[in-house]
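>>> What follows is a predicted structure for the sequence shown.
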Amino acid sequence: MASTEVSESSPTRRLSPFRWAFPIVVVTLLASLLGVMYLDYIVDPEKNLHDFPIALVNQDVGDDLNTGGATKHVNFGDQVAAGLQQAVPGDKIDLRVLGINEAQLQMQSAKVYGTIIIPSDFSKRLGILGVGSVVPGEITRPTITLQTNPRTGAFTTAIVQKFGAEALTQVNAQVGKQLTEQVKTTLAPAPGGPPAPELSAATLVALTTPLDIVVQQFHPLPGGSGEGLTAFFYSLLLLLVGMVGAMIIHQLLDSALGFLPTEWGPWYVHYPRTPISRVRTLLLKWSAVVVMSVTVSAALLGIGEALGMPIDRPFLLFLYGAFVITAVGVTCTSVLAAVGTAGLIVNLIVFIILGLPSSGGTVPIEATPKYFGWLSSFEPMHQVFLGTRSILYFDGSAEAGLSRGCWMAALGLLIGLVFGLVITRFYDRKGLERKPAVAAAA
């Protein structure tokens, strides 16, 4: 192996305190940014909750009740729906009044995270319950169904369940209060008539909480889905492979071309510099990134299937994975070609420090500080997550995020290609060759 050493006669360059302290300052600043981003999005999701989408479906057709000898048409479902709309904090929950078909479509495309369903016989059953409290017979409590959307993530499901427990408990108490007053009014004795029968304790309990709140999953996840986290971690793998792979390719090819020294344990080698332009060097790295993206995407797909991860659209996941890795890798190598070693820091900030907490993969964007929503509109990790989640959990639905994931990856790839070619061509035309500063000055 060829080896280069500093001769004894060459002047010894001493490390200044500033140069020694500079990497410590850089790491401290990066760690501080990392701490702010990662802790701010997880410390208090309930406080940060905003625009959290939940559908409200009222199918109640009402019922004709006989009160005091007169027939009156009532619709308790409308009253419950109106009460929910007033009680729900508008700055936290985006309560969407929808029909059942539209609500299911939005659940299937992850546009809403949960649905409250008031059934068509709600008023009828509530009226029967009121009559049944004083007339012997078999009765069934009216139900309100809270559907969760487990394919949007475990944390999202937990928020929906907590919201349902709080809001529907209040609704149950309010309906119970109204029903109890109605029954007592019905039983009120006529002037001079016999005294009204007293309601038993069991009857009062039944009237106080008349509703049966049913929680059910909409399209439950199959086993091996990690409670909805496999999409996030698969997306993270694609992003890390694209970024880290690009950095490894950049480093090793620069070493092979003689632009950087190579160390293997105690051995050191610095090959002669290859006469190659910056543009051709970048094209060489891009070709390696493309080949790497295909092999790694196939490897990740095989590993996922071997581990029992349910993948209904394997070929689509393979293509999307290769596309994402290519887009991220090309962009990262372009940044490194443009700004050199500092590109490592730029890539780390863009793809990891800002990307992971704004991905929406663990905590939904609607439960993070609002600036994370702004970041998620362009940060790569969020786009990759939407596309991967769509393929794994929503049958590759374009509306569930695949179309956004694809065109944002295409936009990122285009930006990386144009940026890299423009910068490296500019450097070449200006004669800014990649050679040591001393040699360039000579």
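Everything's here; your move. These figures come from a predicted structure and were not determined experimentally. Numbers count the residues shown, from 1 in each chain.
>>> For the rest of this, base every contact and every neighbour count on C-alpha atoms.
Fine.
>>> Share the number of residues neighbouring the closest residue to His73 other than its chain neighbours, please.
Nearest non-adjacent residue to His73, counting by C-alpha to C-alpha, 6 or more residues apart in numbering: Asp64, 4.2 Å away. Neighbours of Asp64 under the rule other C-alpha atoms under 10 Å: 14.
>>> Kindly report the same for Asp254.
Neighbours around Asp254, by other C-alpha under 10 Å: 19.
>>> next one: Val269
Counted with other C-alpha under 10 Å, Val269 comes out at 16.
>>> That one reaches Leu260, doesn't it?
No - judged on C-alpha atoms under 8 Å, Val269 makes no contact with Leu260 at a distance of 9.2 Å.
>>> Quick one: name whatever helix or strand follows the helix or strand containing Val160.
According to DSSP states H and E, Val160 maps onto helix 154-187. For helix 154-187, the following helix or strand on the C-terminal side (DSSP H and E) is helix 201-208.
>>> ok, back up a step: contact partners for the residue nearest to His73?
Thr71, Lys72, His73, Val74 (C-alpha atoms under 8 Å, 6 or more residues apart in numbering).
>>> Check it against this one:
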Amino acid sequence: MTDHTAPPQPSHRRRTMPLREWLAPITLVTVLAALLGTMYLGYTADPEKHLHDFPIALVNQDVGDTIAGAPTNLGDQIDAALRANIPADKIDLRPVGMNEAQRQLRNGEVYGALVIPGDFTKRVAILGAAAVVPGEVEQPIISVLTNPRAGTLAAQIMQTVADQAMTQVNATVGTQLTDQVRAALGDTPISGAAQRQLATPIDIVVTAHHPLPDGTGQGLAAFFYTLVLLIVGFSGAMMINSLVDASLGFVPAEYGPWHKNTARAPISRWHTLLIKWGIAAISAPLASAVFLGVGALLDMSLERPLLLFLYGTLAITAIAVTGLSVMAAFGTAGLMINLVVFVVLGIPSSSGTIPLEATPRWIADMAAVEPMHQIYLAVRAILFFDGHTEAGLGRGLAMTLAGLAVGVFLGAVATHIYDRRGLYRLGIDHRLTTPVEGH
């Protein structure tokens, strides 16, 4: 016998939203706005004000000479003056040899170096003598090496710090040298040209250590490459979560004004999550390859494309798997958690635009565990530091693998607990919905 009873129709009674349902989204938006304002405006407002532990190498190669009949080493004096006068809480001044300075520059461990050459005192002595006895003379030189591969703004901050320090050094050495020349000349006046030369005797030469090649966006390519890896992993997780749930009948699939309902599949939370993880794992290498191909078409500098492809695949997989696990564990709240962890807190603490040493300390501390900072270190090492593990690839790789492990663990434990306790997901009730497209 066929049952001709019409199915129950949806109720058209007007339903009002309680006050708490209005307050919940309004509160969330307000809190998100406050968090965004604190993170994004707070760390960009005045980087130099927040400067702390900014690493600079100091190389003193001066061997000294005799000035006014006395053994003198001006390099040692400048070295001591810089260490005494540069605020230790703002600048991490590292007295090292030239080989060690080059190693730290090569691995992005310092943002620049101040180099006093071996003949510095000798050149100062010759300059002083030239004010008394005519002859050819070369200015004493102090080199300022910036490290643009460690960050564009970091190189600018390095140059600003060096300018301030070297202005003071130049004035001090100039005063000392002028006094010595006056003592040697006695009543004989010093010419105006000589006075000008003696007042600022040091030639400050600023050069970039291992300059960036073309196609790097002045050093910003590493940040934006990291950003696209993060976005595709984060957004991909949300899309995979919604599409798979719609396909399995847990939520309706909506296409503009149309919607489609599918009967709920008899599947556990754990197996649902496995399907989502599988799709993410298949999508990750495709997305990584697309980014690499687009970069090549746009003439982006890609010195190690295979390594970048492999790490990009890992990073996208780790973000997507962790994001899916968070949504499996916390449901709708997982969307906000993912947004805050990966994006809101991630970009300011990435160090891709402003070095951590020029951000508030609490942001710099957060970077130790923030996923985007770890990915940025690895991408920057691959793009700008020849894939050296010491330049950040080692740490970035280890932390990305650790993040992937945490994501897998969280998803597996949460879904197994829910399944064992019989907390099954409810599908669409077809008695209360219209399963026909266009209705």
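That came in fine, so what should we check first? Everything quoted here is computed from the prediction, not taken from an experiment.
>>> What lines up with Pro380 of structure 1 in structure 2?
Applying TM-score structural alignment, one finds that Pro380 of structure 1 aligns to Pro371 in structure 2.
>>> ditto for Met37 of structure 1
Per TM-score structural alignment, Met37 of structure 1 is aligned with Met39.
>>> for structure 1, what spans make up the strands?
Remark: strands assigned in structure 1 by DSSP state E are 52-58, 63-67, 70-74, 93-97, 114-118, 143-148, 212-217, 262-264, 267-269.
>>> want to throw the ones you listed into CSV with distance to Val241 of structure 1?
As requested, the strands of structure 1 are exported to CSV (distance: least, C-alpha to C-alpha, whole Å):
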stretch, distance to Val241 of structure 1
strand 52-58, 32
strand 63-67, 61
strand 70-74, 61
strand 93-97, 37
strand 114-118, 34
strand 143-148, 33
strand 212-217, 34
strand 262-264, 22
strand 267-269, 27
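>>> Highest mean neighbour count out of those?
Greatest average neighbour count among the strands of structure 1 goes to strand 114-118 (a mean of 26), per mean count of other C-alpha atoms under 10 Å.
>>> what range in structure 2 matches that one?
Under the criterion TM-score structural alignment, strand 114-118 of structure 1 matches residues 112-116.
>>> contact partners of that stretch?
55-62, 75, 101, 105, 141-147, 155, 158, 162.
>>> next one: stretch 193-208 of structure 2
Contacts of stretch 193-208 of structure 2 (C-alpha under 8 Å, 6+ apart): 124, 127-128, 131, 139-148, 159, 166, 170-171, 173-175, 177-178.
>>> got it, and stretch 94-101 of structure 2?
By C-alpha under 8 Å, 6+ apart, stretch 94-101 of structure 2 touches Pro55, Ile56, Ala57, Leu58, Val59, Asn60, Gln61, Ala113.
>>> Tell me, how many residues neighbour the aligned partner of Lys162 of structure 1 in structure 2?
Counting by TM-score structural alignment, Lys162 of structure 1 corresponds to Thr160 in structure 2. Residues lying near Thr160 of structure 2 (other C-alpha under 10 Å) number 13.
>>> Against Leu220 of structure 2, how distant is Thr160 of structure 2?
Per C-alpha to C-alpha, to the nearest Å, Thr160 of structure 2 is found 20 Å from Leu220 of structure 2.
>>> repeat for Ser301 of structure 2
In terms of C-alpha to C-alpha, Ser301 of structure 2 sits 12 Å off from Leu220 of structure 2.
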